[in-house]
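> sequence and predicted structure, then a few things I'm wondering about:
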Amino acid sequence: MNEGLRESLGVFDYKNGMIQADSLIKGNMKLIRYYPIYSGAPSHLELYDLEADIAESIDISGNPKHAGLIAEMTEELISIGPCPKDQEEFSIYMDAHDLGFNTTCRFFSKKPHRCSKFLEGELFCNSICGRHDKVCFPEKYVNKGGSWRRRR
């Protein structure tokens, strides 16, 4: 593999602030996950072998031999997408002092204002600091007259 070349490419399709579909191309394989309107859970997925089917006309996701590949590609899609899973433990570094400490997402949940001070909150604690709250947790919102409002 050539150094510097990406191994995969993720694409995220939004409409009215909600995710409609996402996809990942890795090697010659392409995984597409479609979402129903106003839902945070994929409704179905498709897998294509772009080397054999550039037109994406033969969905091979139903073939059991691709189950492991689908799981692997789905995990990668989640990790690079707007809704990554929270990490168990990570390090935070203070800029000028080059000091650091290990922490968990409880560091942010106890005081959410810390999210704006530490990039690590956005990167590692999506459930607390994630800026894509409406996309990642649509059950917290309701669409009234074309605008999204947080449920009470």
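Okay, I see it.
> every contact and neighbour count from this point should use C-alpha atoms.
OK.
> top helix in this protein by residue count?
Ranked by number of residues, the top helix in the chain under DSSP state H is helix 67-80.
> one more structure, for comparison:
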Amino acid sequence: MQYKKKAFSGIGFILAIFMFGIALFITMEYYHIFTTKESVDIDVSRALNISVDLAMQDIDWIQHNSVMDTTKAEKEFKSYLINDMGLNSNYEKYDSNGEFLYQIIIDETKIQRTPAKFKVSGRIRMKPVTVRSVLPETFDVPFSEESKNTRYDD
């Protein structure tokens, strides 16, 4: 009597489920990284644009010149990060349970008085979500944003 060989063994099934699980965890982690980076990019871009608009000097603005008070722009940018984004003084974001979400590390700031321009580049430091208990390390994702220059001439 001959036994028929199964087309798909139990070990193969377990291996397929294991591979699917790994792919699922990797996909979830990349989705978390992507959404966090996009959220921070949008907020930093908004902070730059608002700080440039608030730091524009009114007399020059009326005369259609793009001249900015750089000290005020930097102050308004930092104020937006802390007050509106909810970051602490080290630019760290925590959830309602006190769990670390991310930190914005600013490596380079370029402010130009005229024409008004503000550029910031740095890193977003975050922890993995799906494997946080297994891999408690942080990792950095680079970002670079600059203010959108608004034309003030006719």
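Sure thing, it's come through. It should be emphasised that the depicted structure is a prediction, and the values quoted were computed from it without experimental measurement.
> quick one: TM-score?
Superposed pair, TM-score by TM-score structural alignment, normalised by the length of the first structure: 0.28. Supporting alignment: 73 aligned residues with a CA RMSD of 5.1 Å.
> returning to what we had before: so what does the longest helix of the first structure touch, helix or strand wise?
Packing partners of helix 67-80 of the first structure (3 or more CA pairs under 8 Å, 6 or more residues apart in numbering; DSSP states H and E): strand 18-26, strand 29-34.
> make CSV out of those and add distance to residue 93 of the first structure and mean neighbour count.
Listed next are these as CSV, based on distance: least, CA to CA, whole Å; neighbours: other CA atoms under 10 Å:
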stretch, distance to residue 93 of the first structure, mean neighbour count
strand 18-26, 32, 21
strand 29-34, 36, 20
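> now these as JSON lines including distance to residue 69 of the first structure?
Shown next, in JSON lines, are these (distance: least, CA to CA, whole Å):
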{"stretch": "strand 18-26", "distance to residue 69 of the first structure": "10"}
{"stretch": "strand 29-34", "distance to residue 69 of the first structure": "9"}
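> can you map out the helices along the second structure?
Along the second structure, the segments classed as helices by DSSP H run 10-55, 58-62, 70-79.
> could you identify which of the ones you listed is most buried?
Most buried of these, by mean neighbour count (mean count of other CA atoms under 10 Å): helix 70-79, with a mean of 18.
> which elements pack onto it?
Judged by 3+ CA pairs under 8 Å, 6+ apart, helix 70-79 of the second structure is in contact with helix 10-55.
> tell me what the helix it packs on is packed against?
Short answer (3+ CA pairs under 8 Å, 6+ apart): helix 10-55 of the second structure packs on helix 70-79, strand 117-126, strand 139-146.
> if we use 10 Å, what do you get?
helix 70-79, strand 100-112, strand 117-126, strand 139-146 (3 or more CA pairs under 10 Å, 6 or more residues apart in numbering; DSSP states H and E).
> quick one: that helix to strand 117-126, angle?
Angle of helix 10-55 of the second structure versus strand 117-126, following axes from the mean of the first three to the mean of the last three CA atoms, to 10 degrees, is 150 degrees.
> what's the angle from helix 10-55 of the second structure to strand 139-146?
Using the same axes, to 10 degrees: helix 10-55 of the second structure against strand 139-146 is 30 degrees.
> residues in contact with the residue lying closest to residue 123 of the second structure once chain neighbours are set aside?
Spatial nearest neighbour of residue 123 of the second structure, chain neighbours left out: residue 142 (4.3 Å); criterion: CA to CA, 6 or more residues apart in numbering. The neighbourhood of residue 142 of the second structure, defined by CA atoms under 10 Å, 6 or more residues apart in numbering, consists of 37, 104, 105, 106, 107, 121, 122, 123, 124, 125.
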